[in-house]
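1. predicted model and sequence below, questions to follow.
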Amino acid sequence: FLDCPTLACSAERQQAPDKTAATGVVYERLLFRHWDRWQDGARTHLFVQSLDGGAPVDVSAGLDGDVVAAPFAGAGDIVFSPDGQSIVFAARLATHDEAWSTNYDLYRAPVNASAPPVNLTAANTAMDIRPVFSPDGGTLAYLATATPGYESDRRVIVLKDLASGATRPLTAAWDRSVDDLAFLPAGNILIALARDTGQRALWAISLRSGAATRLTGAGTVHGFDLVKNQIVYSRSDLGAPADLYGTRANGSRHRRVTAVNETALRDIALAAFEPFSFAGWAGETVHGYVMKPARFAEGEKYPVVFLIHGGPQSSFANVWHDRWNVQALAAAGYGVVFVDFHGSTGYGQSFTDSIAGDWGGKPLEDWRRGLDAALAQFPWLDGARVCAIGGSYGGYAVNWIAGQWPDRFACLINHAGVFDLRAMAYTTDELWFTEHDFAGPYYAQPALYERFNPALYVEKWQTPMLVIHGGKDFRVPATQGLATFTALQRRGIASRLLYFPDEGHHIGQPANALVWHRAVLDWLARWLKPDKPQ
């Protein structure tokens, strides 16, 4: 709490029992709730504790905002200077526009909190994150976007000379968005993490030219660390959960370091998968994957799960996902098809940007063409038994498909999906998502919101649907799922609602995750009726 002089004061206030029977809370500005919790006035601040003892000091004192920003930022947005005398961190202030601003800034403060933090990136009103010092401490590298209010804008590596204050965009000519970075000991190369065509790879970036050299192949690198000129990284793909790997900084001598799940997976049949591509909207190339059932037999036909990713600026990539695990669907006897439709990441910024103002346009064309292409290329897929499933934007897609493509699917599954874009615009927590993609708030662009509003096409719905939602979901509020189920029931369409009162946008509790998977597999089996359940 900002008015508490010590951590003990904040802890005492949070733990103190309520001395009144009243429960009302007054708010005077957004963001009054975020992700899965209501704001209580407390802020996350950054404290430094000396190993020699003494009281921790708040190096972010005076900032009204979370350090680092909630709910997903972490230690990667905090870095000590090489001499240990200062610390740089990312923060987003709780100003009046907090709910529609992506203005994350980098602040520098002495580790003893002897001076207030100084904003190093005030000139940029978009996002500045992931700071790293050069080995000599003279340069700060970080990631920056250029468009205020657009979280999925391309993240460019920027170099800041800490003596002069001059900045230089290093990767402005590279049409990929960087997720993380670190200096090699010599200080002339940055190791970066970035998506590329369904993969997430490590790259070596020259500080002289900005040229990017790819260091890893297929699969998804989740994170990495440097030990001198060696890189240790975590990697997975659609056929294998994450393990640690190592390589030299020049990309040579790749080797696997761990086999954490080797025993657990020894007797499990894992499904084969392969990439494919097709001409999507306007003939532009769209990429995707097809996964066979785990115990595939030549000459057999298999029902199909058509998986649609959320975001929408995201990717269903070559990754072992802990929630949307494609192997779990393949193990139940299904072929799985998923495509990175227009709006996905890892294919250049214009491809990502193309979904803005067009949530139900280009993507729908890609889904139509992608499913047709997969059925033509992989004849073992049974086009008469297909179910579409998606979460978040993917859940929106399911609702949109229900009204725009009502005769194609045997069933639908909607997790945390948008039903009514007008209600979504006024009840979601982070307004920048909708306000960027629909060119402003609802009251300024009602026609654009309503153009792709699933709620307007309920009279065309006819496909059985499973609806899943969490009661603590403030990104896509639970009323969106309840409204979807109400519309289905009122239309007399076979439907089922699975509601988790204690979950948010994601299902995080293991017991609830089991319930989720059982419900999904039961719905698929009911409508697709695999010939040989596995």
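-> Right, received. Where do you want to start?

2. can we go C-alpha only for contacts and neighbour counts from here?
-> OK.

3. so residue 478 is in contact with residue 472, correct?
-> Yes. Residue 478 is in contact with residue 472 according to CA atoms under 8 Å; the separation is 7.4 Å.

4. could you work out the end-to-end span of stretch 268-286 for me?
-> End-to-end distance of stretch 268-286 (CA to CA, to the nearest Å): 32 Å.

5. which strand in this structure has the most residues?
-> strand 381-391 (DSSP state E).

6. take a look at this one as well, against the first:
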Amino acid sequence: MTNLNRALTVEDLTKIAVYSDPQFAPNGESYAFVSTTVNDEKEYQSQIFIQSTTTEPQQWTFGHDKNSHPRYSPDGKSIVFQSTRSGTPQIWLVPVNGGEARQITFFKHGAVNPEWSKDGNYIIFTAELNALDNVQDQKEQSKEERQHEKDQKAQEPIVIDRLKHKSDAKGFHDHKRAQLVLFNIEEKSFKQLTSNNTDHGYEDISPDGNLVLFSANLDDDADYQHTNDLFLLNISTKEVTKLTDGKGAYGNASFSPSGDKIACFGHEYAYSGATLSELFIFDAVTKERACLSESIDLQLGDVMIGDTRMGQSSAGPVWSKNEDKLYLIATDFGATGLYQADLNGNIDVLYKDNNHVFGFTYDDNTDTFILGISTPTNPCNYYLLKNSELTRLTNANAQLLDEVSLADPETITVTAEDGWEIQGWLLHPYGYEEKEKYPLILEIHGGPHAMYGQTFFHELQLLAAKGYVVLYTNPRGSHGYGQDFVDACRTDYGGSDYTDLMTAVDYALDNYDFIDKDRLGVTGGSYGGFMTNWIVGHTNRFKAAVTQRSISNWLSFYGVSDIGYFFTDWELGESRLNNPAKLWEFSPLKYVDNVETPLLIVHGEQDLRCPIEQGEQLFIALKHLKKEVEFVRFPGANHELSRSGNPAMRMERLNHICGWFERYL
């Protein structure tokens, strides 16, 4: 087989433009979006583009800054956005017909996620504030002042008095909380809307501009809970009304065009962290609730896993103009699509193919959608969907895609030991020739409640480019196949999920004679790292393994992870305090004596989700036993290393992974 194009490389990761956050202009004739790239300094930058539905995209922001979250004013004359151009994320305003952007916030700790009131008189945004901060006299710090404060903090002890005192995304928590702030356009004044000692998430504002819909946990015992309620805040009186009942997690909420109803996603943890989201409608006055999705076994929202998705995009629900329909993304059988729900609970597909709809925007005047779509061989593009016809609007990454050869995945269906069907995919190696034998690498996703599927995944394509057959599957515990399936791995880690994976490997060996059964590799991150550790402790059929940001010891994970104190109970059915012996049974560290597979351990030093001590314990145990093991630590990297980590470190990580498999396969 002759390849006309070159093989994909590690460095190509820095050449990919990633699109996100499409936003229709009020006239429905153009839209704004964000493009994130890696600049010459190997740092991320994000720029805002505007495109009419009949012309090429036009870049609106420039430089090495991060410009994002563009939102058109209701009259279409201005765009508000957030930018780091002053050194801290702040809110900026720019006229659509040309002119310089104007900075409107100078908050000490920044301001993010601006949204307009329906009449265009206000902008509401989120700011990190201390209890005594005054929004009227905020002063942005200089670069030198920020560095001085950082140096001071580095010399001070951290006092911890909360159970929830850290998170992988933010690090160790301080006394700042995410508060909602209103900016009056005409008066150029600020008004702090919330002040509770908790983080607040903006959801929407009522059409009459009187009520702000936000999400938070205002319970006194919030530190011990995982609920997220919806609240209505009266802007004039600051009176807060609780909309939900404190039993679940709700979000993605929005008012209907009349303001009479509120739609949202949510659930009440019936299956802990494996619970499918539902679509709810609330009466804005009576607070009565109806579930529109109770008759379908479908995961609402986008839970597709990839390593090139950056920036948020709407998954819905979005109201139709007449309030009789809601539009949303849903996840199903390795793909995501655009769906339509009516108020009687009927849900229909508006668009779905073998790809990944990662976001959309809707214009109610023309009944038109713009969809962001990724495929296994194309990172992203925008498409116009009107009257069921799909028209491509952008040609992102054209130069790179013309240069490289990418593998189209072959979908497989594997019958598990107990008869369940497991979906998976196989990538052929670059330069594939019949009658040749090729090594295979099994990739295992994290979560475990997530989904591999029909989206672009640089790491998978890279391994195929290096000459490997790449096998990736959705074993039980994955999303996309209904509630029973996603719940099936809980309390059974290393059980049927493990045999699902091994059955998939056996299927590949039985059905593809070009795979060399004596050259098998395995890798995965997070839960996929746990499963990699589990595999090498229970079989020696793999000749090389790479475990990434993994779990090796559930006993210590309970106390060191930002989620450990509840995750072990949710997923394993036991906590360290109740049944430590059972947690040890689930721990790969227990089985290190069995490991004969050369193992590379890859871990970020600032990972607070699966802390680096998990990798350290595994390395020391294996090294003490004189096993073939190597440990690669990434300074400053958290759990997101492979997805949104420092670009140079992401490439170095891939070099180590490829080097390990090259050495042993």
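-> Happy to help now that I have it. Here the structure is a predicted model, which is why all the values come from computation and not from measurement.

7. could you list every helix and strand in contact with the longest strand of structure 1?
-> Judged by 3 or more CA pairs under 8 Å, 6 or more residues apart in numbering; DSSP states H and E, strand 381-391 of structure 1 is in contact with strand 302-308, helix 362-377, helix 393-404, strand 411-415, helix 510-528.

8. list the buried residues of the next helix or strand after the fourth one.
-> Counting by DSSP states H and E, the element after strand 411-415 of structure 1 in chain order, helix or strand, is helix 421-427. When neighbours are counted by 16 or more other CA atoms under 10 Å, the buried residues of helix 421-427 of structure 1 are found to be 421-422, 424-425, 427.

9. would you map the strands across the stretch 551-665 of structure 2?
-> For the stretch 551-665 of structure 2, applying DSSP state E, counting those that start in this stretch gives strands covering 599-604, 629-634.

10. give me whichever of the ones you listed is most buried.
-> strand 599-604 (a mean of 25; mean count of other CA atoms under 10 Å).

11. circling back: tabulate the buried residues of helix 421-427 of structure 1 (a markdown table), appending distance to residue 343 of structure 1.
-> Converted to a markdown table, those look like this (distance: CA to CA, whole Å):
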| residue | distance to residue 343 of structure 1 |
| --- | --- |
| 421 | 18 |
| 422 | 21 |
| 424 | 20 |
| 425 | 20 |
| 427 | 23 |
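
12. excluding sequence neighbours, find me the nearest residue to the counterpart of residue 385 of structure 1 in structure 2.
-> In structure 2, the residue matched to residue 385 of structure 1 (TM-score structural alignment) is residue 519. Leaving aside its sequence neighbours, residue 519 of structure 2 sits nearest to residue 439 (CA to CA, 6 or more residues apart in numbering; 4.8 Å).

13. mind putting the strands of the stretch 551-665 of structure 2 into CSV with distance to residue 373 of structure 2?
-> Output for those, formatted as CSV (distance: least, CA to CA, whole Å):
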stretch, distance to residue 373 of structure 2
strand 599-604, 31
strand 629-634, 32
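
14. out of those, the one nearest residue 114 of structure 2 is which?
-> Closest to residue 114 of structure 2 of those is strand 599-604 (CA to CA; 32.0 Å).

15. can you check which part of structure 1 the closest one sits on?
-> Using TM-score structural alignment, the match for strand 599-604 of structure 2 in structure 1 runs over residues 465-470.

16. and residue 280 of structure 2, what does it touch?
-> 263-266, 289-293 (CA atoms under 8 Å, 6 or more residues apart in numbering).

17. and the gap between it and residue 249 of structure 2?
-> Distance, residue 280 of structure 2 to residue 249 of structure 2, using CA to CA: 12 Å.

18. what sits in contact with each of those two?
-> Between them, residue 280 of structure 2 and residue 249 share the contacting residues residue 266, judged by CA under 8 Å, 6+ apart.

19. and stretch 506-522 of structure 1, which residues are buried?
-> Judged by neighbour count (16+ other CA under 10 Å), stretch 506-522 of structure 1 contains these buried residues: 506-507, 516-517, 519-520.

20. follow-up on the earlier one: which position in structure 1 pairs with the residue nearest to residue 519 of structure 2?
-> Aligned counterpart of residue 439 of structure 2 in structure 1: residue 303 (TM-score structural alignment).

21. what does residue 637 of structure 2 give?
-> Under the alignment (TM-score structural alignment), residue 637 of structure 2 maps onto residue 503 of structure 1.

22. you'd agree its match is up against residue 471?
-> Yes. The pair residue 503 of structure 1 / residue 471 is scored as a contact, 6.0 Å apart, by CA under 8 Å.

23. need the nearest residue in space to the most far-flung residue of structure 2 relative to its centre, chain neighbours excluded.
-> Within structure 2, residue 435 marks the point farthest from the mean C-alpha position, 40.2 Å out by CA atoms, centre = their mean. Nearest residue to residue 435 of structure 2, sequence neighbours excluded (CA to CA, 6+ apart): residue 514, at 6.4 Å.

24. any idea how far residue 437 of structure 2 is from that neighbour?
-> Taken as CA to CA, the span from residue 514 of structure 2 to residue 437 of structure 2 is 5 Å.

25. show me the contacts for the nearest residue to residue 181 of structure 2 once chain neighbours are set aside.
-> Spatial nearest neighbour of residue 181 of structure 2, chain neighbours left out: residue 192 (4.4 Å); criterion: CA to CA, 6+ apart. Residue 192 of structure 2 makes contact with 135, 179-182 under the criterion CA under 8 Å, 6+ apart.

26. among those residues, which recur in structure 1?
-> With the contact criterion set to both residues aligned by TM-score structural alignment, their matches' CA atoms under 8 Å, the contacts of residue 192 of structure 2 that also touch in structure 1 are 179-182.

27. can you redo the residues you listed as TSV with distance to residue 301 of structure 2?
-> Below are these laid out as TSV (distance: CA to CA, whole Å):
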residue	distance to residue 301 of structure 2
179	26
180	25
181	28
182	29
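
28. among those residues, who's most crowded?
-> Among those, residue 180 has the most neighbours (other CA atoms under 10 Å), with 25 neighbours.

29. give the aligned equivalent of it in structure 1.
-> Residue 180 of structure 2 maps onto residue 46 in structure 1 when the alignment is built from TM-score structural alignment.

30. thought its match was touching residue 59?
-> Yes. Between residue 46 of structure 1 and residue 59 there is a contact under CA under 8 Å: 6.0 Å.

31. what touches both of these two?
-> Joint contacts of residue 46 of structure 1 and residue 59 (CA under 8 Å, 6+ apart) do not exist.
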